[in-house]
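S.K.: How does the following fold in three dimensions:
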Amino acid sequence: MLVTLLQGDITAQQVDAVVNAANSSLLGGGGVDGAIHRKGGPEILAECRALRASHYGRGLGTGQAVATTAGRLPARWVVHTVGPVYSRTEDRSELLRDCYRNALRVAGGLGARTVAFPLISSGIYGWPVDDAVRQALSVLRTAETSVEEARLILYDAATYRIAEQVAAA
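M.R.: Next up, the predicted model:
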């Protein structure tokens, strides 16, 4: 699978699937989650509500992934995954890697060939950017999947520079 780093807006990516760094409620929030729900429109929220009513009454667990329509986004699907909150006292790296693994599994199961990922857990959940990039690349560079291209979308120039340095190391 081709893995590329790009600086930009994940909601503008023309891919088969966009990964949402969702909160466990699946009902929208801030950061990437809020942006995807705002730009994707009410169709995404409607499907998330249906998922909550049918299978995820208590919400989506950390590291799990589930797909909905992409609504008005230039993608076919949104794959929602819940990242772990960073902890200095507990190693939650495996949960973070599970987000990438399970999102790829769900996207591949849908037939997606191109997938755009945000840097999961690196915003409000406090994961240090350099380690978040390492965790993402450790999965994306080694995954056995039918997905042909994974894009890691970095929101700003500073994050992109850190990601480039980590990727080159």
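S.K.: When you work out contacts or count neighbours from here on, use the C-alpha atoms and nothing else.
M.R.: Will do.
S.K.: what are the ranges of the helices in the protein?
M.R.: Ranges of helices in the chain, per DSSP state H, are 31-40, 42-54, 93-110, 129-140, 157-168.
S.K.: What helices and strands are in contact with the first one?
M.R.: In other words, helix 31-40. Using 3 or more Cα pairs under 8 Å, 6 or more residues apart in numbering; DSSP states H and E as the contact test, the elements touching helix 31-40 are strand 17-22.
S.K.: Distance from the strand it packs on to the middle of the chain?
M.R.: 4 Å (Cα atoms, centre = their mean, to the nearest Å).
S.K.: Single out the most deeply packed of the helices of the chain.
M.R.: Across the helices of the chain, averaging neighbours per residue (mean count of other Cα atoms under 10 Å) puts helix 93-110 on top, at a mean of 21.
S.K.: Now do that helix and strand 17-22, the angle between them.
M.R.: In terms of direction (axes from the mean of the first three to the mean of the last three Cα atoms, to 10 degrees), helix 93-110 departs from strand 17-22 by 140 degrees.
S.K.: what sits up against helix 93-110?
M.R.: Contact partners of helix 93-110, identified using Cα atoms under 8 Å, 6 or more residues apart in numbering, comprise 17, 19, 62-67, 79-84, 115, 120-121, 135-136, 138-140, 143, 145-147.
S.K.: for the residue sitting nearest the centre point of the chain, what are its contacts?
M.R.: With distances taken as Cα atoms, centre = their mean, V19 lies nearest the centre of the chain, 3.5 Å away. Shown in contact with V19 (Cα under 8 Å, 6+ apart): V78, V79, H80, T81, A103, V115, A116, F117, P118.
S.K.: Next, the structure of the following sequence, for comparison with the previous one:
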Amino acid sequence: MEIALVTGDITRRNVQAVVNAANSSLLGGGGVDGAIHRAAGPELLEACRKLREETYPGGLPVGEAVATEGFGLPARWVIHTVGPNARAGQTDPELLRAAFANSLQTAVSLGASSVAFPAISAGVYGWDARDVAEIGLRTVREHPGNGIETVEFVLFSDPVAQVFRTVLADLDSRD
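M.R.: Just a heads-up that it's a prediction; the model follows:
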């Protein structure tokens, strides 16, 4: 599985699935979540409302993942996952690992060969970018792939991208 690090806008990536760092309501928000909802269009919000009504009336649990169509995005699917919120006391690294792992499993179940991840929980949820990079990159590298050929980490700023580059180089040097 090829891993690429990209600085830019995840909503413009030409991949089969983009991962949305969603909140548990699935109804949009700020950061990556808001950007994905705006770019995908109102159909995404409607699909998420339907998921809430039919499957997740209490909201999507932290670490879980669920997919919708991509609607107005170049990506065919949006995989919504809820990362842990360190500012709310959710500091267990296993919750963050689960968000990455369950997103990958959802991509496999969809048959996606390419996936773009944001830095889940590194923004407003207060996780340190290095911790997110280590957990995210390690989880992707340990995943068997099962049809996923490319995973992109689409990072919102140069400083966060540099952290991911450093962590990836450290992981490569250990192999």
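S.K.: And the TM-score between these chains?
M.R.: Aligned and superposed, the two chains score 0.96 in TM-score terms (TM-score structural alignment, normalised by the length of structure 1); 169 aligned residues with a Cα RMSD of 1.4 Å.
S.K.: still on that earlier bit, would you mind finding the match for the residue nearest to the centre of structure 1 in structure 2?
M.R.: In structure 2, V19 of structure 1 lines up with V19, judged by TM-score structural alignment.
S.K.: Surely A122 of structure 2 is in contact with D128?
M.R.: Yes: contact criterion Cα atoms under 8 Å: A122 of structure 2 and D128 qualify, at 6.0 Å.
S.K.: Looking at these two, which one has more neighbours?
M.R.: A122 (22 against 14; other Cα atoms under 10 Å).
S.K.: List the contacts of the nearest residue to that one once chain neighbours are set aside.
M.R.: Leaving aside its chain neighbours, A122 of structure 2 sits nearest to A129 (5.3 Å; criterion: Cα to Cα, 6 or more residues apart in numbering). Residues in contact with A129 of structure 2 (Cα under 8 Å, 6+ apart) are A119, A122, V160, V163, F164.
S.K.: And N20 of structure 1, by the same measure?
M.R.: Neighbour list for N20 of structure 1: V32, D33, I36, V78, V79, H80, T81, F117, P118 [criterion: Cα under 8 Å, 6+ apart].
S.K.: Tell me the one of the residues you listed nearest L26 of structure 1?
M.R.: Closest approach between those and L26 of structure 1, by Cα to Cα: H80, at 7.6 Å.
S.K.: how much space between that closest one and V18 of structure 1?
M.R.: Here H80 of structure 1 is placed at a distance of 9 Å from V18 of structure 1 (Cα to Cα, to the nearest Å).
S.K.: For the spatially closest residue to A67 of structure 1 that is not a sequence neighbour, give its distance to V19 of structure 1.
M.R.: Leaving aside its sequence neighbours, A67 of structure 1 sits nearest to V79 (Cα to Cα, 6+ apart; 4.2 Å). Counting by Cα to Cα, the gap from V79 of structure 1 to V19 of structure 1 is 5 Å.
S.K.: wait, V166 of structure 1 sits on V133?
M.R.: Yes: applying Cα under 8 Å as the test, V166 of structure 1 and V133 come out as touching, 6.9 Å apart.
S.K.: what about the nearest residue to R49 of structure 1 once chain neighbours are set aside, neighbour count?
M.R.: Spatial nearest neighbour of R49 of structure 1, chain neighbours left out: L27 (7.0 Å); criterion: Cα to Cα, 6+ apart. Residues lying near L27 of structure 1 (other Cα under 10 Å) number 18.
S.K.: just checking, L27 of structure 1 touches L45?
M.R.: Yes: if you go by Cα under 8 Å, L27 of structure 1 and L45 touch, sitting 6.2 Å apart.
S.K.: of all the helices of structure 1, which lies closest to V3 of structure 1?
M.R.: For these, proximity to V3 of structure 1 was assessed by Cα to Cα; helix 129-140 is nearest, at 6.8 Å.
S.K.: got a list of contacts for stretch 147-161 of structure 1?
M.R.: Here stretch 147-161 of structure 1 makes contact (Cα under 8 Å, 6+ apart) with 1-10, 104, 107-108, 111-119, 129, 140, 163.
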